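Student: no sequence for this one, just the structure:
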């Protein structure tokens, strides 16, 4: 087994003063220079219907294209994290807001990325007149919609399952709302949030190609990036260019893992809810370097007065509440009645509008057609969830429980989850063509390449969140085989698995749009399903059918969430949490 070769903090401290600081300074300057170089390309002038310079298949351009795509991904991740903390907190803490925010989140998750892109791109261009920033913002927003929902579901569920004894300690110490948020709620949600952020970041690569090739005002605009490069290579049937792109994305994923995600994993280990020490802790040479350098500590000391002032100000706005939460039954009944009345009015109005739209545009027969296509796609989604659960849940638990296995497999699964599955679609399409495999079945495999990782990553996060002392106690009393799964593992990871299942389901519906219709050169394979229907109508610009397809997909996703996944959420909140 390979061991870490980078010196430990103790060894580094024996080096001459400033060696680690020089490394940190040089690394920071290089990072800033790269951001400035890549970001300069977003500030060029652009006025529709001008044409953005096309993507060159020269491999020498790949580092620049990789930088442009990676910068978009990190900007989208920043806004996804901000959205997660605000939206998830409000939904978890306000009962009336929860009744609106969570169904709305179901709907937002069900709307395909292409649907967001088609609706918002014109607005972003108008927001930044005369600049390419409008197209860049539209691309970043599309990536944001592929990242934010998964993270928000995870954070919301973590807030709803904070251990009751920790809630009582927070009231006992009279923590303000801001202190509870920063000292209790975010730390307790950190493990699940971090793993879902990694999954969301990897899932964002899946839609990079769609977000970098934008159609607006009957004109195609292609932004420089890895996704657009792959799309151009597929159109040209250029296998060498596709191979160079795959190598480039592999290097990018490795660098992001080593320089960003691995330090975060090692840092976040301190937030695990433990009463005994972990057997082994994650390691990161970047985190060791930052701990050894004096500069980060000095910068932190300089910023301490500012952070303390901000903390005092926000704490004063959210005074502590030491009393137990009071929920008046009468008030609850009246709020539920008001909510149900408003919901009925809204649903009634939407039904009237939808009925008028159907009768005046597509007709009733088209509705039945999309409903049937939705059933076909639903069957693929359910099959994916069942198979992914049976395969990846045991793998995730093994990685979460075994530190040695985690060191070996965690980088592998992280790489596989981050690798954009649609980059492999051309090879899968060639395989389907030459083996005469129906795309009706092959699309399930293509959908799983992007959606199955939600279940794996949440299973890992759930297993890692089970305290070590509970696992030791289960071993001491002799729990083995199925008994340990029924008594410890399934209850321990249930909440995380539900989050993984609901986001994998939404991801699979989204992935169906690019999985049920695939191309290689002039050959196109099309499956019978709602995803292919939306992709085809989007390509020809048939807005009535685009609206009908997206609406039908939203109806399926929301219905599945409300009838199935929401019941499992309630079970996790009431029975299966610490």
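Tutor: Cool, the structure landed. On a predicted model such as this, the values are computed, not experimentally measured, just so you know.

Student: alpha carbons only for contacts and neighbour counts from here, please
Tutor: Fine.

Student: what packs against the host helix or strand of residue 34?
Tutor: According to DSSP states H and E, residue 34 maps onto helix 19-39. If contacts are counted by 3 or more C-alpha pairs under 8 Å, 6 or more residues apart in numbering; DSSP states H and E, helix 19-39 sits against helix 62-93, helix 285-292, helix 294-317.

Student: now do the contacts for residue 447.
Tutor: 384, 508, 511, 512, 515 (C-alpha atoms under 8 Å, 6 or more residues apart in numbering).

Student: nearest the geometric middle of this structure, what residue?
Tutor: The centre of the chain sits closest to residue 200, judged by C-alpha atoms, centre = their mean, with a distance of 2.1 Å.

Student: okay, now the one to match up with it:
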């Protein structure tokens, strides 16, 4: 409201000065309170970690790692904290892996093709495949200590988190806006400067949504990573996943219900304290010339912004950034496109291709030898047949989930109001470990006479569908507001708006979500095709159950066959179907 003309200049000045002084005092008080809250939160966090560390590195007795844990509900809070610690450590290593591997896969011309192919293979290898090959290594590295089993568990969670994050970061690097790339090369930024000032900010929004999805995937495989059954041996770690697994074996439905309630509370707290502030903060990296439609707020983010923690962190990490900048200067600046030199050296290409072919031939020969000396070639036919059944389930799942979640995800990503309303619910549903309800699903399937061969598709979808939803939300959320405003001004609405703006904008995100959803579904088949409650066990015919049963019985040759068949199917599908779609998205639908 405008000032009354009867108020004199002196009165206005005096009033303004008083308001300014009061506002300054209020701001200082808020800053001090925010500093106290942030410091208290940091102390509680590190104090809790320090309290749990002695148990993580506990000494093993002569009987070795425990095979059972207590199902006393009083232990549930402590078990939940242990699981959260494993998830956080695995996510940290996944981020480091994402930045290093994704950067190499996107920037290195020759090696990048191999790294991308390996990424396809790695995302298709089930968690049990990694565990059966590495559990002995981790225990040997940390003998007579629980740290070896803990490391194996964290590694298993890492293998369920890292791949979709790496795919997201690589895709963001390959679709960077040309004008930003030109600016980076014009300013001759060093490799570190380009990475930190262009690559990471440009990938922040989709990478953040994939981090959320990775945490959800980690929760999904928590029971398999905390109650490890390999080679007829079970290694049990204190955690909410192993608590549910032990309670299901003992038919303790009450304990499973308590674990479900605990998980809902944990997911809500993580959403309020971590994901929602990060999502709001990430909006500063939107590639647009106009502001977003409606600003969002978060109490946690407001407290952090009022405090001085950002100044302290900046002062602490600035020397590290400067050291990395100096270390990368010998690699040159971004004055030319990657690779810097030798892009047309045919001799090098021939040598590299020959080396890759040699490795593939050696791997194939080793696989054939393993099959021949073990169960025989007939077992390969069985694995291929089972792989075909699981492939049909994955294909149906991907198609149905795309039809359902693409329009819903696009609507959520483009509507801040809808996003604020539905994001907590989406977080609860996606982060909730679906296999916690598998024991209940087993009872339902038995009571209603549902064939597990069909029911397993639903169980796989509970863990894999969110990859499509989250990527589509991130893709729609990244649409520049000026394009949205332009369609409004031109009166483009309804199906025409979807066909000309929304679907082309989220097409690349859907491709990325489809790849990771299919890979997640293949991985989820190991826990979805074999479900049990007490003495009741339902087994669906498929490659997931094939690998699960071979791992539990210690049949290494069959595990190798199952993993090899699963990897081959995933790679072929990605090369034949998904890769052309990704090239189309990069060529025609990149913003």
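Tutor: Ah, there it is. What you are looking at is a predicted structure, and each value in this text was computed from that prediction instead of being measured.

Student: need the TM-score between these chains.
Tutor: Once superposed, the chains reach a TM-score of 0.94 (TM-score structural alignment, normalised by the length of structure 1), with 569 aligned residues with a C-alpha RMSD of 2.1 Å.

Student: circling back to that earlier point, what range does the helix holding residue 34 of structure 1 cover in structure 2?
Tutor: Mapped onto structure 2 using TM-score structural alignment, helix 19-39 of structure 1 spans residues 33-53.

Student: buried sites along that stretch?
Tutor: Using 16 or more other C-alpha atoms under 10 Å as the test for burial, stretch 33-53 of structure 2 gives 34, 35, 37, 38.

Student: what is the aligned counterpart of residue 232 of structure 1 in structure 2?
Tutor: Per TM-score structural alignment, residue 232 of structure 1 is aligned with residue 246.

Student: before we move on, the earlier item: out of the helices and strands packed on helix 19-39 of structure 1, which comes closest to residue 497 of structure 1?
Tutor: helix 62-93 (18.0 Å; C-alpha to C-alpha).

Student: in what helix or strand does the counterpart of residue 412 of structure 1 in structure 2 lie?
Tutor: Taking TM-score structural alignment, the alignment pairs residue 412 of structure 1 with residue 425 from structure 2. Residue 425 of structure 2 is part of helix 416-431, with elements assigned from DSSP H and E.

Student: list the contacts of that helix.
Tutor: 212-213, 215-217, 219-220, 264, 267-268, 271, 293-294, 296, 411-413, 463, 466.

Student: C-terminal to that helix, what's the next element?
Tutor: According to DSSP H and E, the helix or strand after helix 416-431 of structure 2 is helix 438-448.

Student: ok, average deviation of the following helix or strand past that following helix from structure 1?
Tutor: Using DSSP H and E, the helix or strand that follows helix 438-448 of structure 2 in sequence is helix 452-477. Here helix 452-477 of structure 2, set against structure 1 after superposition, deviates by a mean of 0.3 Å using mean C-alpha distance after the TM-score superposition for structure 1.

Student: now do helix 452-477 of structure 2: distance to the chain's middle.
Tutor: Remark: helix 452-477 of structure 2 is offset 13 Å from the chain centroid, using C-alpha atoms, centre = their mean, to the nearest Å.

Student: what stretch of structure 1 does that helix fall on?
Tutor: Under TM-score structural alignment, the match for helix 452-477 of structure 2 is residues 439-464.

Student: before we move on, back to that, so which of the helices and strands packed on helix 19-39 of structure 1 comes closest to residue 324 of structure 1?
Tutor: helix 62-93 (14.2 Å).

Student: quick one on the thing from earlier: my guess is the residue nearest to the centre of structure 1 contacts residue 152. True?
Tutor: No - using C-alpha atoms under 8 Å, residue 200 of structure 1 is not in contact with residue 152, being 10.5 Å away.

Student: show me what residue 110 of structure 2 lines up with in structure 1.
Tutor: Using TM-score structural alignment, the partner of residue 110 of structure 2 in structure 1 is residue 96.

Student: quick one: its match is in a strand?
Tutor: No - Residue 96 of structure 1 is assigned helix when assessed by DSSP: H, G, I helix; E, B strand; the rest coil, not a strand.

Student: check contacts around it.
Tutor: Here residue 96 of structure 1 is in contact with 335, 339 (C-alpha under 8 Å, 6+ apart).

Student: how near is the residue mapped onto residue 323 of structure 2 from structure 1 to residue 304 of structure 1?
Tutor: Aligned counterpart of residue 323 of structure 2 in structure 1: residue 310 (TM-score structural alignment). Per C-alpha to C-alpha, to the nearest Å, residue 310 of structure 1 is found 10 Å from residue 304 of structure 1.

Student: thinking again about what came up before, wait, which of the helices and strands packed on helix 19-39 of structure 1 is closest to residue 548 of structure 1?
Tutor: So among the helices and strands packed on helix 19-39 of structure 1, helix 62-93 is nearest, using C-alpha to C-alpha, at 27.8 Å.

Student: with structure 2 overlaid, how far apart is the closest one on average?
Tutor: Helix 62-93 of structure 1 sits 0.2 Å off on average (mean C-alpha distance after the TM-score superposition for structure 1).

Student: list the buried residues in that helix.
Tutor: Per 16+ other C-alpha under 10 Å, helix 62-93 of structure 1 contains these buried residues: 62-74, 76-77, 80-81, 83-85, 87-92.

Student: now do stretch 306-314 of structure 1
Tutor: Applying 16+ other C-alpha under 10 Å to stretch 306-314 of structure 1 flags no residue as buried.

Student: quick one: that stretch to structure 2 mean distance?
Tutor: Mean for stretch 306-314 of structure 1 is 4.0 Å (mean C-alpha distance after the TM-score superposition for structure 1).

Student: can you check stretch 134-153 of structure 1 too?
Tutor: Looks like 0.3 Å for stretch 134-153 of structure 1 (mean C-alpha distance after the TM-score superposition for structure 1).

Student: in structure 2, what stretch matches that stretch?
Tutor: With TM-score structural alignment as the criterion, stretch 134-153 of structure 1 aligns to 148-167.

Student: how distant is that stretch from the center of its chain?
Tutor: 10 Å.

Student: contacting residues for residue 152 of structure 2?
Tutor: Contacts of residue 152 of structure 2 (C-alpha under 8 Å, 6+ apart): 131, 134, 135, 138, 139, 225.

Student: ok, now which ones touch residue 537 of structure 1?
Tutor: 543, 545, 546.

Student: now the helices for the stretch 251-400 of structure 1?
Tutor: Counting by DSSP state H, counting those that start in this stretch, the stretch 251-400 of structure 1 has helices at residues 262-268, 285-292, 294-317, 329-360, 364-401.

Student: no further queries at this time; thank you.
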